[in-house]
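>>> got a sequence here, can you model it:
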Amino acid sequence: MTIRDIVLIALFGAIIVAFGAVPAIPVAGIPVPITLQNLAVMLAGAVLGPKRGAAATALLILLVALGLPVLSGGRGGLGVLLGPSGGFLIGFVAAAYTIGWLVARFGQGRGPGWQRAAVVSLACVVGGIGACYALGIPWLAFSAGLSLKTAALGSLAFVPGDLAKAVVAGLVAHGVRRVYPIPLK
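Modelled structure (predicted):
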């Protein structure tokens, strides 16, 4: 790992924390709020690649575990990681890795810019929604005492916003990578 890698990981860890300054929006009936931090997670994976993107999100998890109030609404601590949001937070690491891997594999091809941006956005959908929800929904069901079906149906409230975030992340990441190409690691 180079100094540049460490700086990029710390930078995107700080970006994820900064997106937590935007207040969380509570969802009726679900103990998990809507936040903008998963948009920053998508950006980390799409811009940095699988390993550095996952490392940036793992840095966030470490800060949360240490009790720092770095999540939306000033939340932090082991209680948050063990609570209903914990699976989604751990899912951030899987999401960033998945997005980074998909972008490295499929998002750097030739073709018009809009096509590459669409591939990056699709990678953000697969990782940012698919991978994150795959870990978050079962943990939500377990920790909140809900059935898996109820937790999954309740999580549908997040999908429209997360789809919009994936499109924004894809467009922004494509623009950043076009101006400042960073090798995906």
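
>>> hey, let's count contacts and neighbours off CA atoms from now on
Will do.

>>> list the contacts of the strand ranked longest in the chain.
Ranked by residue count, the top strand of the chain under DSSP state E comes out as strand 30-34. Under the criterion CA atoms under 8 Å, 6 or more residues apart in numbering, residues 24-27, 84-85, 144, 154-155, 158 lie in contact with strand 30-34.

>>> mind doing that once more with 10 Å?
Contact with strand 30-34 is made by 23-27, 72-73, 83-86, 88, 136, 140, 143-144, 146, 150-151, 154-155, 157-158, 161-162, as judged by CA atoms under 10 Å, 6 or more residues apart in numbering.

>>> please provide the structure for the following sequence as well, for comparison with the first:
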Amino acid sequence: MSTRDLVLTALFAAIIVALGLLPPIYVGIVAVPITAQSLGVMMAGVVLGAKRGSIAVLIVIALVAMNLPVLSGGRGGMTALVAPTSGFLYGWVVAAFVTGFLSERLVNAGQSSLVQTVSFFLAAVIGGIFVLYPFGIVFAAIVADVTLQKAFLGSLFYIPGDVIKAFVAALVGRAVMVGYPLLPVRA
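As a prediction, the model looks like this:
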């Protein structure tokens, strides 16, 4: 991994952590709060690609394991790694990878801006919702001792917000592609 790649992965890990400064919003259905950090995961995948995006998320998880309060609401430590929300945390790695993988395959410089934006959006929705949610739902059901159906139904509440986050990630991906055309070049 080059120095450039290390800097970019550290930068996006910092962005994910910074998005954790926004306070979590708890809803009573499931013990999983609404946070802005999943936006950072989607952006890492869209901008950095599969490998660097998932490494950025792994850095955040390593910081959590080192008992640093980098998750939304100032959470961190080993308890954050076994809480009902932890499935989403572990799913971030795969979500960033899939989002980045799809972005690498669906988006290229020769496309129109609309096609690029829509492709980034699709990559973020597939990775950040369709891939991420099964991790969170299954883990929440096991740890919180609820049925999969209840965990699934409780998670439906979060989808509209995550669709908005995917749209924002798509706009960021498009802006980076226009403003910094060499940044998305995958190693």
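
>>> can you measure across stretch 140-154 of structure 1, start residue to end residue?
The stretch stretch 140-154 of structure 1 measures 10 Å between its terminal residues, going by CA to CA, to the nearest Å.

>>> my error: substitute stretch 137-152 of structure 2 in the last question.
Stretch 137-152 of structure 2: ends 6 Å apart by CA to CA.

>>> list the buried ones in that stretch?
137-141, 148, 151-152 (16 or more other CA atoms under 10 Å).

>>> go on, stretch 111-127 of structure 2?
Applying 16+ other CA under 10 Å to stretch 111-127 of structure 2 flags 116-127 as buried.

>>> which residue is nearest the centroid of structure 2?
By CA atoms, centre = their mean, the mean C-alpha position of structure 2 lies nearest to Val41, the distance being 2.3 Å.

>>> just the strands in structure 1 please.
Under DSSP E, structure 1 gives strands at 25-27, 30-34.

>>> got the contact list for Ala14 of structure 2?
Neighbouring residues of Ala14 of structure 2 by CA under 10 Å, 6+ apart: 8, 20, 40, 56-57, 59-60, 70.

>>> circling back to that earlier point, now the two most distant members of the buried residues of stretch 137-152 of structure 2.
Largest separation among the buried residues of stretch 137-152 of structure 2 by CA to CA: Phe139 and Phe152, giving 11.0 Å.

>>> find residues that contact each of these two.
With CA under 10 Å, 6+ apart as the test, Phe139 of structure 2 and Phe152 both reach Tyr133.

>>> most distant residue from the centre of structure 2?
Gly110 (26.6 Å).

>>> now do the contacts for it.
So Gly110 of structure 2 contacts Gln116 (CA under 10 Å, 6+ apart).

>>> as JSON lines, the buried residues of stretch 111-127 of structure 2 with distance to Val93 of structure 2 would be great.
Output for these, formatted as JSON lines (distance: CA to CA, whole Å):
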{"residue": "Gln116", "distance to Val93 of structure 2": "23"}
{"residue": "Thr117", "distance to Val93 of structure 2": "23"}
{"residue": "Val118", "distance to Val93 of structure 2": "23"}
{"residue": "Ser119", "distance to Val93 of structure 2": "20"}
{"residue": "Phe120", "distance to Val93 of structure 2": "18"}
{"residue": "Phe121", "distance to Val93 of structure 2": "18"}
{"residue": "Leu122", "distance to Val93 of structure 2": "18"}
{"residue": "Ala123", "distance to Val93 of structure 2": "15"}
{"residue": "Ala124", "distance to Val93 of structure 2": "13"}
{"residue": "Val125", "distance to Val93 of structure 2": "15"}
{"residue": "Ile126", "distance to Val93 of structure 2": "14"}
{"residue": "Gly127", "distance to Val93 of structure 2": "10"}
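
>>> quick one on the thing from earlier: return the members of the contacts of strand 30-34 of structure 1 classed as buried.
Using 16+ other CA under 10 Å, the buried ones in the contacts of strand 30-34 of structure 1 are 24, 72, 83-86, 88, 136, 140, 143, 146, 151, 154-155, 158, 162.
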